[in-house]
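S.K.: generate coordinates for the sequence data below:
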Amino acid sequence: AASVEREAVHFQFGDFTTMSLLLHRELFLLFLSLIQVATSQCPPECSCSGTILDCSNNGLNAGTLPTHIATTTTEIKLNNNKLSSIPNGFFDSLQNLRSVTLDYNPWTCDCNILYLRSWLLKQEDRSQYKDIRCSSPVELQGRLIVYLTEDEVGSNCKDWYCNMALICQIGLFAFIVIQAILLIFVIIFLKRFEKFSKEAIGAPKEDNFRNAM
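M.R.: All right, here's what the predicted structure looks like:
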């Protein structure tokens, strides 16, 4: 009986060892797959090291920035490019982001800078953004973007708002004209249909009257 118990214990220990080895193997394969996924998510115009995305010195502008960035990214380097603005919502999905290097870019402080200004204002540590300054327009050249007032930025948006308002008004006027034309066609069609219906109903009655004569 004792030998049977020893064999049972040995068998159970062997099973446990096998399961442990299989578990370690699966964890290792999972780790390799995660590394592969992280590597494949690195944008071709940038280089990746762990959770750091380096897109510096690539001549990037707002239209050529990478659109697919791993959500695990903690740091992005965008310095020494040709960025005049940052696309709306660019940083919003990166919940783990802790630092962004934005130095040495020709920032244009017009309506398109509002998103970057808003994002900078939300940062607890603004010391790393103390050199993010406007390159244009002339009246705002050298100003820190984070300290721009809404009036200063808004003054460069007036023409844009006026153009948008004009386009909206023209579009609304065109819509009203098209609706009026369609309404006129519908009214004409209904009147003609009504006339045709009356003529169609009256024709048999006239034939019956003539036959009775």
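
S.K.: from here on, just use CA atoms for contacts and neighbour counts.
M.R.: Will do.

S.K.: need the three-state assignment for the residue positioned nearest the centre of the chain.
M.R.: In the chain, the centroid-proximal residue (Cα atoms, centre = their mean) is Gly89; its distance is 5.9 Å. Under the three-state scheme (DSSP: H, G, I helix; E, B strand; the rest coil), Gly89 adopts coil.

S.K.: contacting residues for it?
M.R.: Tyr115 (Cα atoms under 8 Å, 6 or more residues apart in numbering).

S.K.: show me the contacts for the residue lying closest to Leu102 once chain neighbours are set aside.
M.R.: Among residues not flanking Leu102 along the chain, Asn79 sits closest, at 4.6 Å (Cα to Cα, 6 or more residues apart in numbering). Each residue near Asn79 by Cα under 8 Å, 6+ apart is listed here: 55-57, 101-105.

S.K.: SS state for Asn79?
M.R.: coil.

S.K.: before we go on, could you also do this sequence so I can check it against the first one:
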Amino acid sequence: MKMNSGILFLSLLGFLPVVIPTCPPPCKCATSIIDCMSKGLTVTKLPVAFRPSAEIINLSYNRLTSIPSGLFDNLKSLQTVHLQGNPWECNCDILYLRSWLQWQQNRTFYRDVRCASPAHLQGRVIAYLAEDEIISTCQYWYCTLALFSQLVLIIFLLLQAILVIFIIIYLQRFRRTAAEARSTTRDLYQHADTWSLQEQ
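M.R.: Sure thing, here's the model as predicted:
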């Protein structure tokens, strides 16, 4: 009893870490198993960390498109992660998962972890993808972004040009109206002078 009290005291002082077993919602957990199967998990809803003692993690049949970088790195006891049944997007974000899979000794276990998109990689086993194939999708994404930016810039310049044209047309009409007003004013003054002379 005294020994347990001493360990607790040292833990509270920060000399020993306090290990609190937790189960990330909405998963179900056993001693060394974390079951998150069919929980509708997306990348944003995925737990930010798992307990270090986890040996098996089941992430199958969710809506995961990638795995956050470093998620499995500190799980020293981890043996297997069930990943099948997810719509994996094989773009730049899949590089971490591909690298992690390639380091696994039981790589054949992950043959069902396949790309759902893009179309030219659909059905390919992620663990066997070449890095160049993924990087090419990244470059395509950057090219698409650059093209979109150029289109936005062109549209913005066109709108500016249209605005300038409208301003020029408005100024021309304003000048005509002002000239007509001045001409009308002169005519009125001339008629007024003529009438005053006739009355005299």
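
S.K.: report the TM-score for the pair.
M.R.: With the length set by TM-score structural alignment, normalised by the length of the second structure, the two chains reach a TM-score of 0.61; 135 aligned residues with a Cα RMSD of 2.4 Å.

S.K.: for the second structure, what spans make up the helices?
M.R.: For the second structure, the helices defined by DSSP state H cover 2-13, 95-102, 131-199.

S.K.: among those, which is nearest Phe50 of the second structure?
M.R.: helix 95-102 (16.1 Å; Cα to Cα).

S.K.: which other helices and strands does that closest one contact?
M.R.: Using 3 or more Cα pairs under 8 Å, 6 or more residues apart in numbering; DSSP states H and E as the contact test, no helix or strand touches helix 95-102 of the second structure.

S.K.: whereabouts in the first structure does that helix align?
M.R.: Under TM-score structural alignment, helix 95-102 of the second structure corresponds to residues 114-121 of the first structure.

S.K.: same deal with stretch 156-168 of the second structure?
M.R.: So stretch 156-168 of the second structure sits over no part of the first structure, by TM-score structural alignment.

S.K.: starting at the chain centroid, how far to that stretch?
M.R.: Distance of stretch 156-168 of the second structure from the chain centroid (Cα atoms, centre = their mean, to the nearest Å) equals 34 Å.

S.K.: what's the counterpart of Leu190 of the first structure in the second structure?
M.R.: Under the alignment (TM-score structural alignment), Leu190 of the first structure maps onto no residue.

S.K.: quick one on the thing from earlier: tell me the counterpart of the residue nearest to the centre of the first structure in the second structure.
M.R.: Using TM-score structural alignment, Gly89 of the first structure lines up with Gly70 in the second structure.

S.K.: which residue in the second structure aligns with Arg133 of the first structure?
M.R.: Using TM-score structural alignment, the equivalent of Arg133 of the first structure in the second structure is Arg114.

S.K.: for Leu46 of the second structure, see how far away that match is.
M.R.: For Arg114 of the second structure, the distance to Leu46 of the second structure equals 19 Å [Cα to Cα, to the nearest Å].

S.K.: do Gly6 of the second structure as well
M.R.: 37 Å.

S.K.: the two: which is more packed in?
M.R.: Taking other Cα atoms under 10 Å, Gly6 of the second structure and Leu46 do not tie; Leu46 has more neighbours (22 against 11).
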